[in-house]
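**Q** predicted model and sequence follow; I will ask about them next.
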Amino acid sequence: MSLQLKGRPVLVVGASTLAERVIPDLLDAGAEVTVCEGGEITTVIEAWAEAGRISLYRTTFTAAMIWGKSLVVLCDPGLRREVSVEAARRGTLVDDATGGEAADVRRVTGRRASRAGDLAGTVALVGGGPGDPGLITVEGRRLLRLADVVVADHLAPLSLLGELDPDVEIIDAAKLPYGRAMAQDRIHELLADRARQGLFVVRLKGGDPYVFGRGWEEHAAMVEAGIPVRAVPGITSAVAVPAAAGIPVTRRGLTHDLAIVSGHLPPGHPESLVDWPALGRLRGTVVVIMGVRNGPAIAAALIEGGRDPGTPAAVVQEGTTANQRSLRCTLGELGRRLVDEGVRPPAVLVIGEVAAADGAGGR
């Protein structure tokens, strides 16, 4: 069989002596040759690249390298399965110059299934942490890199999406505070639909999926739909954001209790499940997330419930990120300072002795 390669882009996987023997025939046929290394680059191939005869990726194979190629020539047996799977998915021919047996790609259904294995057709609810992309868990980042589809919230570490291959489908679920948001039922539909296509779906959420993240609703919806689902815990902003500002939410000899509450509904709202008078009677730390808009009413409710207006308080906005800023005040001043300082979500409110100025630190 003879292939017409004149003017055709060809990818050679591996820059070994085997590739040295393959490349001249491709060039003689008029192919436009690109080579990616497989752990080594021979001096001859280096010279061809410097002379402009070939293009050279000084990195190992990635799926994106196949884009637009008419043929892939495999010269690295260690990458046989991955190359075969990705090429088969795109309908690109593979010439295995290593002489090995063809990789079995029949069972592969997800785009990344050569690496994800039995994750194809499943959903992972991944907690992205408090904002800093470095604070996602190792497991969360591993699964994100295997994803075929990522359904991301606004508070997830979105900079990590730039590391994904260009063909990964990214769906913005928004969830902006008091702004636009994808309906929760629609999110459930998307997760189930993509998983039924045999794809591996990562639901990337801010903080921890099960700490005011509606993760359990999504878990239950997948179980009802018959979709295998798992949750990957994340670092919650309720603890990490104060820590980034030098505030320990517990402190030996100062507090033995910690309450984490959602402030998305104001005190007195008929749908609120928070016992604000009971919180006002506590001596320990109260951390409020999603409470910027209702902060003045929350502060007033805690004081009415018995908390001393002189109790130290702190606000940390966009914690753990480059835009982090924090302010210290008292509970009695908290409502006014939120308004005067123009604090915007996301921000965490901390009420208790741990927020005192002598514990200041962080950014």
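**A** Looks like it arrived, so ask away.
**Q** C-alpha from now on. contacts and neighbour counts both.
**A** Fine.
**Q** any idea how far the residue nearest to residue 216 when sequence neighbours are not counted lies from residue 186?
**A** With sequence-adjacent residues excluded and distances taken as C-alpha to C-alpha, 6 or more residues apart in numbering, residue 216 is closest to residue 210, at 6.2 Å. Distance of residue 210 to residue 186, computed by C-alpha to C-alpha, to the nearest Å: 19 Å.
**Q** alongside the first one, take a look at this:
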Amino acid sequence: MPEGTMKMGATGPVHLVGAGPGDPDLLTVRARRLVETAEAVVFDRLVAEEILALVPPDALRLDVGKAPGQHRMTQPEINALLVDLARSGLSVVRLKGGDPFTFGRGGEEAEYLRRHGITVEVVPGVTSAAGCAAAIGVPLTHRGLAHGVRYVTGHCQDGGALDLDWAGLADPDTTLIVYMGFAQIGGIAERLVAAGLPETTPVAAVQSGTTPRQRHMLATLGSIGETAALAGGPVLFIIGRVVALAPAQAECHALAPA
């Protein structure tokens, strides 16, 4: 961090802010106010450029985004950075795509900060699941089609195999949302089919949902692995009968390549 940018004084708080799925109009009033007045913003790679444009030009911008196999900072380093910034007296926003407590490691960061005496405020955001589903006109629940929703991560830590309750996830009456599942979607589909979910179950893949770069495609469990094979992440997958309710006029596009 450049010399002279830190100012000594009060400690914290650190604001864990949900940036939502991408469209800045979907920020909460509280989130937008904090972003526009922040002195230091620590952000992930899933935060849309339109939202980063709201950060004051003289604020510190610290990109700690993680991509598969490419980590600018490890999680322990991010935790320590947040403590250092809070102790400097800066107004700190930790900005995360979607909601900070939904596959955003917000809970880990909040726990670490509190252990070090730092006050934490959590500002929830519209989840990527809710935002992407709404953007393509798919309800996550619908009478007669889905009476519940389950969120899972398709990301394998340290290259290990996904260890999920496949039998429980293969419920035709539930909508299944797969975050960070692009690299594993073929295997996920195979495991769900093996557990009893029909190959004909509709699947939607949404890329950069709610932003001008949004693209989505419709497939089935039997074809999604092959259909999405050439796409680049991040992609959110919606699996279930509700996907069949996507409006016929909602234009689909092949996902952008990696």
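**A** Arrived safely. Just so you know, these numbers come straight off a predicted model, no measurement behind them.
**Q** mind telling me what the residue nearest to residue 216 of the first structure corresponds to in the second structure?
**A** Using TM-score structural alignment, the equivalent of residue 210 of the first structure in the second structure is residue 101.
**Q** next, count neighbours for its match.
**A** 21 (other C-alpha atoms under 10 Å).
**Q** against residue 219 of the first structure, how distant is the residue nearest to residue 216 of the first structure?
**A** Distance from residue 210 of the first structure to residue 219 of the first structure, by C-alpha to C-alpha: 10 Å.
**Q** repeat that for residue 177 of the first structure.
**A** For residue 177 of the first structure relative to residue 219 of the first structure (C-alpha to C-alpha), the value is 22 Å.
**Q** same check, this time on residue 157 of the first structure
**A** 21 Å.
**Q** cool, and residue 353 of the first structure?
**A** Look at residue 353 of the first structure and residue 219 of the first structure: by C-alpha to C-alpha, they are 37 Å apart.
**Q** what does residue 46 of the first structure give?
**A** For residue 46 of the first structure relative to residue 219 of the first structure (C-alpha to C-alpha), the value is 51 Å.
**Q** in the second structure, what stretch matches the strand of greatest length in the first structure?
**A** For the first structure, the strand with the greatest residue count under DSSP state E is strand 32-41. Under TM-score structural alignment, there is no match for strand 32-41 of the first structure anywhere in the second structure.
**Q** helices or strands next to that strand in the packing?
**A** strand 9-15, helix 17-28, strand 55-57 (3 or more C-alpha pairs under 8 Å, 6 or more residues apart in numbering; DSSP states H and E).
**Q** what packs against the shortest one?
**A** Other elements packing on strand 55-57 of the first structure under the criterion 3+ C-alpha pairs under 8 Å, 6+ apart are strand 32-41.
**Q** one more pass at 10 Å, please.
**A** strand 9-15, strand 32-41, helix 43-50 (3 or more C-alpha pairs under 10 Å, 6 or more residues apart in numbering; DSSP states H and E).
**Q** which residue range of the second structure does that strand align onto?
**A** Using TM-score structural alignment, strand 55-57 of the first structure finds no match anywhere in the second structure.
**Q** and the helices in the stretch 51-200 of the second structure?
**A** 75-87, 106-115, 128-135, 166-169, 185-194 (DSSP state H, counting those that start in this stretch).
**Q** select, out of those helices, the one closest to residue 218 of the second structure.
**A** Residue 218 of the second structure sits nearest to helix 128-135 of all the helices of the stretch 51-200 of the second structure, at 12.3 Å, using C-alpha to C-alpha.
**Q** having no further points to raise, I will conclude here.
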